[in-house]
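Trainee: Sharing a model prediction with you, sequence too.
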Amino acid sequence: MATDIPNLTKVPQGARLDESYRLKRAKKAALAAFLGGMLEYYDFFIYATAASLVFSHIFFPEGNATVSLMASFATFGVAYVARPFGAVVFGHLGDRLGRKNTLVLTLMLMGGATFSIGLLPTFGQVGYIAPGLLVLLRLLQGLSAGAETAGSSTLTMEESPVGRRGFFPSFAMSGISAGIVLASLVFIPVAAMDEAARFAWGWRIPFLLSVVVMVVAMLVRRSLEEPEVFEDEVKAQASGKEKEKAPFLVMLKTHPAQFVQISLMSFQCVTNTLMQAFGLAYAVSVGIPAATMLVVSIAGNIIAIFSQPFSAYLSDRFGRRPIFIAGIMASGLLIWVYFWSISTANIALIFVTSIAITAGSYAVSNAVYPAWFSELFNVKVRYSGVAIGLQVGILCAGFTPMLATALVGQVPSNYGPAAWIVAGSSIVAAIGAIWARETYKTPLSELGNPVD
């Protein structure tokens, strides 16, 4: 480009960054968030898909099909147990040592664990060692995921210009949609394989290909700088103020209400988790080809890549609360139509309702939370607050596919329990949103409560 952009290292100490340079940094942070979200949910979705279609056959002993599927979904859910621990550890590092380096570490951990899953032996080869190794790697994925979205959202929000703090962080969510699209495209030929080839080697391909996404995301992420507001805080601490030794504990002391609020609002993620994991297995159980459901997912998530930034733009114009609540309540209603359409194998209606949720109602609430959750906390405890609070709903969401499988059983018409899980979670999230502070017009320096 002809325009010269100054390097951050050449900016005089204490000087304010001009708006054009700030915008450039925001765009780079948004790109890094997009790629990090893509890797996280590429990994998430290939695991969810493999847990639905493959793992119950190759990592567990033969027997009752429903029990094997529940065991497979249990390995899916075990990562969500590790997420809170990852949130505490990496949230601490992010608030003390910086956003950038912490996010590089989480990216390496996630990518390495996912690639290694593609190399695992099966139950037929090593017995119970196979599911044991699967659980171990899934736990490592969970540790990383516990801080990835929170960290990228925090960094991007802190880099965003006034009036666009909702828009730029939403690209982390668009990256998630792109990751699901990419994973679905990779898994379509795997799902179309004959069963013997799919179980023998085909399922490994999506996991091994994750290394490509990881390398691209790493190159961008390593070029980031620390947000100015965080660097200012580091300088203030270096000039005499004692650095907070345990941001998590300080956060609980100074922001207890905000922590509970985002813990409640985090239940909005149940919609996506249940649709992507349980919805696929449920559809296959009523005779709908897995490839068809993957195409449905691709269609909704392609549109969501664009609808989420637009929804976040609306939250910059009209506020976080009304946009978020509109999205989650619509999801709680539409989910009934979605599961009914699957139970009747109505492919056209499945397409319509899936897109209406994935690219519509869920995309609306999902696009708002990266900025809103970050805006509720002081810079000193922001990473920890978002990372740990977000895990409450995500932890519960991780086990909803297993719970729905148990409640629905093998009766296609009994989709009510699965729909109620989503509807109930939407109500919980709405309560948190009604309680939470509106922040879209609050200056960056005034966000959160004082932390002395």
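Mentor: Received, thanks.

Trainee: From here on, just use CA atoms for contacts and neighbour counts.
Mentor: Fine.

Trainee: Check the offset of stretch 219-234 from the chain's centre.
Mentor: Distance, stretch centre to chain centre, for stretch 219-234: 22 Å (CA atoms, centre = their mean, to the nearest Å).

Trainee: how long is it end to end?
Mentor: Terminal residues of stretch 219-234 lie 25 Å apart, using CA to CA, to the nearest Å.

Trainee: Give me the contact list for that stretch.
Mentor: 8, 28-29, 31-32, 98-101, 103-104, 155, 158-159, 379-380, 445 (CA atoms under 8 Å, 6 or more residues apart in numbering).

Trainee: Show me which of the residues you listed are buried.
Mentor: By neighbour count, with 16 or more other CA atoms under 10 Å, these hold 28-29, 31-32, 98-101, 103-104, 155, 158-159, 379-380 as buried.

Trainee: which two in those residues are spaced the farthest apart?
Mentor: Taking CA to CA as the measure, those reach their widest spread between Leu31 and Lys380, a distance of 24.3 Å.

Trainee: list the buried ones in the host helix or strand of Phe85?
Mentor: Under the criterion of DSSP states H and E, Phe85 resides in helix 65-96. Using 16+ other CA under 10 Å as the test for burial, helix 65-96 gives 67-96.

Trainee: swap in stretch 226-240?
Mentor: 226-228, 230, 234.

Trainee: quick one: contacts for Thr122?
Mentor: In this structure, Thr122 makes contact with 58-59, 130-131, judged by CA under 8 Å, 6+ apart.

Trainee: Out of those, who's the most crowded?
Mentor: With neighbours set by other CA atoms under 10 Å, the maximum within the contacts of Thr122 is found at Phe59, which has 27 neighbours.

Trainee: also this one, for the comparison:
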Amino acid sequence: MAIPTDRSSLTNRTRIIFASLVGTTIEFFDFYIYATAAVSVFPLLFFPRGDAGAALLASMATFGVAFVARPIGSILFGHFGDRLGRKATLIGSLLLMGIATFLIGLLPTYQQIGLFAPVLLTILRFCQGLGLGGEWSGAALLAAENAEPGKRARAAMWPQLGAPIGFILANGFFLLLTLGFQYDSTSATHQDDFLVWGWRIPFLLSIVMVALGLYVRVKLHETPIFAKAVERGEKLRLPLLHVMRNNGYELLIGTFIMLATYGLFYLMTTWILSYAIGSTELGFLGIGYRDFLVLQLISVLFFAAFIPLSGQLADRYGRRNFLRTVTAAIMLFGLTFGHFLAAENLGTGAQANTGLLLLFLSLGMTLMGLSFGPMSAILPELFPTNTRYTGSGISYNLSSILGAALTPFVATWLAREYGPGSVGLYLAGLGVLTFIALTLCKESTHTDLDAMTSDIVTTGIESSSP
């Protein structure tokens, strides 16, 4: 396996950064168009007519299926990423995600095929989760394992930028469609052109972005750190068993390090969308979908802007101290939900205080950028090279079940039963768990990824591994 020479290393590193950013942007674009549709489209088209609240909860449940699939995807793609390399595995994850997203755009609705519609939707959502489960850790390793000394968090933040960029593209696309189709979520009918066929456009056109991502990734070199590990004979036959036996503590710590970040993001995107545009009869705010989407897109700019800053701060002050400070701020932010989102303070429908809502969204997205940026550095730093793809991927995606899959569903129920203040307390609770994990985690800023090996790594380990 070729290792880039010094003369070509800068060019290769630039290509790696671009490929990781483009790839995660595509993956998150695919993921977010589903998230948006799960709130605004799927409850109307893929579930039996009846209680609107029950249909929304059912749609949220299919949204959560992908988070169950993501740890499975991290195991599957992590196995090949630690055995075959980062490049080939990332191509496979991108293909799976892209094909599943394209097929969602072709699905018949409940009115056309009955219960088969939500079943097929759930299966394809599961495939989306498998693909994204293998995408993140590979993209993070491409950037981190090519980073210059002392600048790993700054280099590894590039794939993290794919999340806000993908979100902006996905939701901006939906915003343009609702404008073009003159779609009003507060008075929607099944005969609206947007619900008949317009919502399918971003799912179908995503295949063009996938083709671009494949073109970029085919031209990649393998990371030099992985190439050196292969030359030293450190590949494992079964990376999963190895990481479970030797890095269980790191898996647990990594899972809870990501917890508050996941919870915050899916409250600020998926749940808040359902709460904001939901009917006032159900206890929600009744704001028009298009009006709210504009506010959300503005707030996501703060998410994107603070990711590069977080990489610099995490390199300067250390992962643990920086992330504990941000997590404490997330906990305090959770305590403000009752003030910001209570209907008596914010108002409902056309009388809603959009300035107050924008301030709330922007604060949450600022904290999200500061928290999310260093994750592609700190999680890979917990694991040796021959299990790094598997270990970091499992931690990242197990956390998605606890912090993301459950969050929109639980928050929807809490808001209906106890008001938005209870949702903020839920976020603060997630923050407490993350703060504890960060306190128990060793500082890893100056860890040499190439020198990291398991205690039992020896020459020729593949022949003797479990």
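Mentor: Arrived safely, thanks for sending. Just so we're clear, the structure is a prediction, and the values are computed from it rather than from any experiment.

Trainee: care to give me the TM-score?
Mentor: For these two chains in superposition, a TM-score of 0.91 is obtained (TM-score structural alignment, normalised by the length of structure 1); 432 aligned residues with a CA RMSD of 1.8 Å.

Trainee: quick one on the thing from earlier: quick one: name whatever helix or strand follows the helix holding Phe85 of structure 1.
Mentor: Stepping forward along the backbone from helix 65-96 of structure 1, the first helix or strand reached (DSSP H and E) is helix 99-117.

Trainee: Which stretch of structure 2 lines up against that following helix?
Mentor: Taken onto structure 2 by TM-score structural alignment, helix 99-117 of structure 1 occupies residues 86-104 there.

Trainee: Now the matching stretch on structure 1. Mean distance?
Mentor: Superposing on structure 1 places stretch 86-104 of structure 2 at an average distance of 0.6 Å from its equivalents, by mean CA distance after the TM-score superposition for structure 1.

Trainee: just checking, what packs against the helix or strand containing Ser20 of structure 1?
Mentor: Taking DSSP H and E as the criterion, the element that holds Ser20 of structure 1 is helix 19-53. With contacts defined as 3 or more CA pairs under 8 Å, 6 or more residues apart in numbering; DSSP states H and E, the secondary structure elements packing on helix 19-53 of structure 1 are helix 65-96, helix 99-117, helix 129-159, helix 171-192, helix 204-208, helix 210-221, helix 279-285.

Trainee: Select, out of the ones you listed, the one closest to Ala356 of structure 1.
Mentor: Distance to Ala356 of structure 1, taken as CA to CA, is lowest for helix 171-192 among those, at 14.3 Å.

Trainee: The closest one versus helix 129-159: what angle between them?
Mentor: Regarding helix 171-192 of structure 1 and helix 129-159, their directions subtend 150 degrees when assessed with axes from the mean of the first three to the mean of the last three CA atoms, to 10 degrees.

Trainee: What is the corresponding segment of structure 1 for stretch 420-434 of structure 2?
Mentor: On structure 1, the counterpart of stretch 420-434 of structure 2 by TM-score structural alignment is residues 415-429.

Trainee: Buried residues, the matching stretch. List them.
Mentor: 415, 418-423, 425-429.

Trainee: Take the residues you listed and keep only those in helices.
Mentor: 418-423, 425-429 (DSSP state H).

Trainee: Reformat those as a markdown table; add distance to Ala356 of structure 1.
Mentor: Listed next are these as a markdown table, based on distance: CA to CA, whole Å:
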| residue | distance to Ala356 of structure 1 |
| --- | --- |
| Ala418 | 18 |
| Ala419 | 16 |
| Trp420 | 18 |
| Ile421 | 19 |
| Val422 | 15 |
| Ala423 | 16 |
| Ser425 | 18 |
| Ser426 | 16 |
| Ile427 | 19 |
| Val428 | 21 |
| Ala429 | 19 |
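
Trainee: can you tell me which of these lies nearest to Thr273 of structure 1?
Mentor: Val422 (9.6 Å).

Trainee: Settle this for me: the closest one is touching Leu334, isn't it.
Mentor: No - if you go by CA atoms under 8 Å, Val422 of structure 1 and Leu334 don't touch, sitting 9.8 Å apart.

Trainee: tell me the contacts of the aligned residue in structure 1 for Phe167 of structure 2?
Mentor: Phe167 of structure 2 maps onto Ile180 in structure 1 when the alignment is built from TM-score structural alignment. Taking CA under 8 Å, 6+ apart as the criterion, Ile180 of structure 1 is in contact with 38, 41-42, 45, 297-298, 301.

Trainee: Then Tyr396 of structure 2?
Mentor: Each residue near Tyr396 of structure 2 by CA under 8 Å, 6+ apart is listed here: 137, 254-255, 258, 379.

Trainee: In three-state terms, how would it be classified?
Mentor: Here Tyr396 of structure 2 takes the helix state, with states given by DSSP: H, G, I helix; E, B strand; the rest coil.

Trainee: Over to the one 3 residues further on?
Mentor: Secondary structure assignment for Ser399 of structure 2 (three-state DSSP): helix.

Trainee: What of Met268 of structure 2?
Mentor: helix.

Trainee: ok, how many other residues are close to the aligned partner of it in structure 1?
Mentor: When structure 1 is aligned by TM-score structural alignment, Met268 of structure 2 is paired with Met275. One way to gauge burial is a neighbour count; for Met275 of structure 1, by other CA under 10 Å, it gives 23.
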